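>>> Here's a sequence, model it:
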Amino acid sequence: GVAPWERRAYYAAAARALARLHALDPAGLGLGFAQAKPMRKGKKRLRYFAWQLQRLQRLSRLQERAGAPAVPGLGALAELLAAEEPRVDDAEVLVHGDFKLDNLIFHPTRPEVVAMLDWELTAVGHPAMDLANASMAYFLPAERPLPVSNMQGLRGADLRHEGLPAAADLARVY
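Sure thing, here's the model as predicted:
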């Protein structure tokens, strides 16, 4: 574990690592799969935002069919995203797809990201997707995990006492 007084530095290191990833030129990396693999429906290339929206809607249907407890607000979120999708500027950066602290390896003695794990959702898309994923814990309840996940959030937690930056601070570092 990391002491509370050290945590802000580790969160900042994660935000800087994400910014460095997004600063890379996807076309110059030779990763042709990043554009083609997850973003095709038949022969049509999908915008990243539209692809993510389809994944969210599919997940919602699968959970419903499996009898899993409904995620509060998921249907409304999908409707909101569908309405906003045509107005979203689909930036072209290398997106990790599952960027969060537990997919990072830090240097053993200092707050420095030395590796990122779990690249199976990598694509070329909008950087806000990674930033939103990295910030998700701030918007999930701290008092209990969600019924469909064991992930405990930070909403309502005493961030200062825990040594954690606010979500807005993390976005500014990014």
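>>> For the rest of this, base every contact and every neighbour count on C-alpha atoms.
Fine.
>>> all strands for this protein, in order.
Listed in chain order, the strands of the chain (DSSP state E) span residues 40-41, 44-45, 93-95, 104-106, 113-116, 123-125.
>>> Spell out which residues sit in contact with G75, please.
S60 (CA atoms under 8 Å, 6 or more residues apart in numbering).
>>> mind listing the helices for this protein?
Taking DSSP state H as the test, the helices found in the chain are 4-23, 32-36, 48-65, 74-84, 127-135, 159-162, 167-173.
>>> How about the second one, which residues are buried there?
Judged by neighbour count using 16 or more other CA atoms under 10 Å, the buried positions of helix 32-36 are 34-35.
>>> again, but for the last one
Within helix 167-173, the residues that qualify as buried are 167, 170-171, counting by 16+ other CA under 10 Å.
>>> Find the nearest non-adjacent residue to the spatially most central residue of the chain, please.
Centroid check for the chain by CA atoms, centre = their mean gives N133 as the closest residue, at 1.9 Å. Leaving aside its chain neighbours, N133 sits nearest to F99 (6.2 Å; criterion: CA to CA, 6 or more residues apart in numbering).
>>> Another for comparison:
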Amino acid sequence: MTEQGLLASGGHVDLTQLTGGTQNILVRIDTPDDSFVLRRPPLSLRKNSNETMRREARMLSALSRSSVPHPAFRAVCEDVSVLGSAFYIMNAVDGFNPVEGLPELHAHSREMRHEMGLSLVRALSQLGALDPQSLGVFDLGKPDNYLQRQVSRWKAQLLSYDDVEQWDGRSELPGIDRIGKWLDEHRPAQTIPGILHGDAHLGNTLYSFDGSKLAALIDWELTTIGDPLVDLGWLLATWPENAEDFGTGAVGVTPWDGFPSPQELVSAYGELSPRDVRAAEWYGVLGCYKLGIIQEGTYARACAGQVPRDIGENLHERTIWLLERALQWIS
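All right, here's what the predicted structure looks like:
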């Protein structure tokens, strides 16, 4: 940090490990002059952990030239000998995560909660409108035939969990093959390539303390170049249907009353973006399928003792809920 000009030579720092994620490690760094967040992979590295950190850093750096709310990038260290992995540093964001609890101002305003949901959709539409070529990040994805590759890509990911001998979850994944077949048979036409956040839901947001403005989209681990409508579908896959019952796999906020309905999210995105949202439900099913398979990977690692068992079992339950939601939609 001293070499990068973020800390005076010999300066004092306070370190606080942040909670909320299940994959990567976040540490808040408070200096006499500023506050930062360091992000690195888990101690038990996955095959692509270091490359993922580098990708995140590149994307956040590129987004500094946009209006998309995000944590400001400050520095990246690709030398794995320093901490045992690649890592990067970003500015701390002055905001709150709504899933962890609403401030009194937001908890008592139905109108503010409604605008919070629309603010998130607005950010996703802004992200999808960016030109990855001009931002220098087009090589972070393979947009050609992006939608055509999705089912085979994630089916292969699921099959790779068979290498974990302790994994006992495959027989418990309802309709996984039926969902994949439906996605291939009903796939919409490819749209103009754009930037995806890759993991768009309320758990990966920070909002302003004094209003409904989205302060930042966080956790860019799955960012890529592809069809930006995948972000809308991901949001639909995790969005609660109503205030009474979030469901195991939904990412909800209490109180929920006032947040836009899924139909309002789709309508708002369609008004803000020239992209065709008529196939939004297909993207929602893809979101359930893809997120479920990713979460099942953490459960497989938990079965092997590489992740706390309670975290893995929670994500396994969420996967089952997502697949059941997808089956309901395609029926």
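>>> Mean neighbour count, the strands of the first structure: which tops it?
Counting by mean count of other CA atoms under 10 Å, strand 123-125 has the highest mean neighbour count of these, with a mean of 26.
>>> That one aligns to what range in the second structure?
Under TM-score structural alignment, the counterpart of strand 123-125 of the first structure in the second structure spans residues 224-226.
>>> And the matching stretch against the first structure, how far off on average?
Taken over the aligned residues, the distance from stretch 224-226 of the second structure to the first structure averages 1.2 Å (mean CA distance after the TM-score superposition for the first structure).
>>> starting at the chain centroid, how far to that stretch?
Distance of stretch 224-226 of the second structure from its chain centroid, counting by CA atoms, centre = their mean, to the nearest Å, is 13 Å.
>>> same question, stretch 39-56 of the first structure
Centroid separation for stretch 39-56 of the first structure versus its chain: 17 Å, with CA atoms, centre = their mean.
>>> which helices and strands sit right next to the helix ranked longest in the second structure?
In the second structure, taking DSSP H as the definition, the longest helix is helix 280-303. For helix 280-303 of the second structure, the elements it packs on are helix 146-160, helix 176-185, helix 229-238, helix 309-330, judged by 3 or more CA pairs under 8 Å, 6 or more residues apart in numbering; DSSP states H and E.
>>> quick one, which of those is packed in tightest?
Counting by mean count of other CA under 10 Å, helix 229-238 has the highest mean neighbour count of these, with a mean of 26.
>>> what inclination does that one have with respect to helix 309-330?
Here the directions of helix 229-238 of the second structure and helix 309-330 differ by 100 degrees (axes from the mean of the first three to the mean of the last three CA atoms, to 10 degrees).
>>> Compare helix 229-238 of the second structure with the first structure and give me the mean distance after superposition.
Compared with the first structure after the fit, helix 229-238 of the second structure shows a mean deviation of 1.0 Å (mean CA distance after the TM-score superposition for the first structure).
>>> quick revisit: the residue nearest to N133 of the first structure maps to what in the second structure?
Looks like F99 of the first structure aligns to A200 there (TM-score structural alignment).
>>> correct me, but that match touches D231?
Yes - applying CA atoms under 8 Å, one finds A200 of the second structure in contact with D231, separated by 5.8 Å.
>>> Skipping its backbone neighbours, what lies nearest the aligned partner of A78 of the first structure in the second structure in space?
Counting by TM-score structural alignment, A78 of the first structure corresponds to G180 in the second structure. With sequence-adjacent residues excluded and distances taken as CA to CA, 6+ apart, G180 of the second structure is closest to V151, at 5.9 Å.
>>> what's the spacing between the one you found and I320 of the second structure?
Going from V151 of the second structure to I320 of the second structure by CA to CA, to the nearest Å gives 18 Å.
>>> repeat for R113 of the second structure
R113 of the second structure is 28 Å from I320 of the second structure, by CA to CA.
>>> and the gap between the residue nearest to Y174 of the first structure when sequence neighbours are not counted and L104 of the first structure?
Distance criterion CA to CA, 6+ apart; nearest residue to Y174 of the first structure, sequence neighbours excluded, is A15 at 4.8 Å. Relative to L104 of the first structure, A15 of the first structure is positioned 11 Å away (CA to CA).
>>> ok, back up a step: quick one: map the residue nearest to Y174 of the first structure onto the second structure.
Superposed on the second structure with TM-score structural alignment, A15 of the first structure falls opposite V121.
>>> and that match, how many neighbours?
Residues near V121 of the second structure, counting by other CA atoms under 10 Å, number 25.
>>> Then W239 of the second structure?
For W239 of the second structure, the count of nearby residues is 24 (other CA under 10 Å).
>>> which residue lines up with S135 of the first structure in the second structure?
Superposed on the second structure with TM-score structural alignment, S135 of the first structure falls opposite L236.
>>> any idea how far the residue nearest to that match when sequence neighbours are not counted lies from L202 of the second structure?
Closest residue to L236 of the second structure apart from its sequence neighbours, by CA to CA, 6+ apart: G284 at 5.4 Å. Noted for G284 of the second structure: a distance of 15 Å to L202 of the second structure, by CA to CA.
>>> ditto for H186 of the second structure
To L202 of the second structure, H186 of the second structure is 28 Å away according to CA to CA.
>>> who has more neighbours, those two?
Remark: of H186 of the second structure and L202, L202 carries more neighbours, 23 against 10, as counted by other CA under 10 Å.
>>> residue contacts, G125 of the first structure?
For G125 of the first structure, the contact set (CA under 8 Å, 6+ apart) comprises 47-49, 90-95.
>>> can we see that at 7 Å?
48, 90-95 (CA atoms under 7 Å, 6 or more residues apart in numbering).
>>> any chance of those residues in JSON lines, plus distance to P69 of the first structure?
Below are the contacts of G125 of the first structure laid out as JSON lines (distance: CA to CA, whole Å):
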{"residue": "Y48", "distance to P69 of the first structure": "28"}
{"residue": "D90", "distance to P69 of the first structure": "32"}
{"residue": "A91", "distance to P69 of the first structure": "34"}
{"residue": "E92", "distance to P69 of the first structure": "35"}
{"residue": "V93", "distance to P69 of the first structure": "35"}
{"residue": "L94", "distance to P69 of the first structure": "33"}
{"residue": "V95", "distance to P69 of the first structure": "30"}
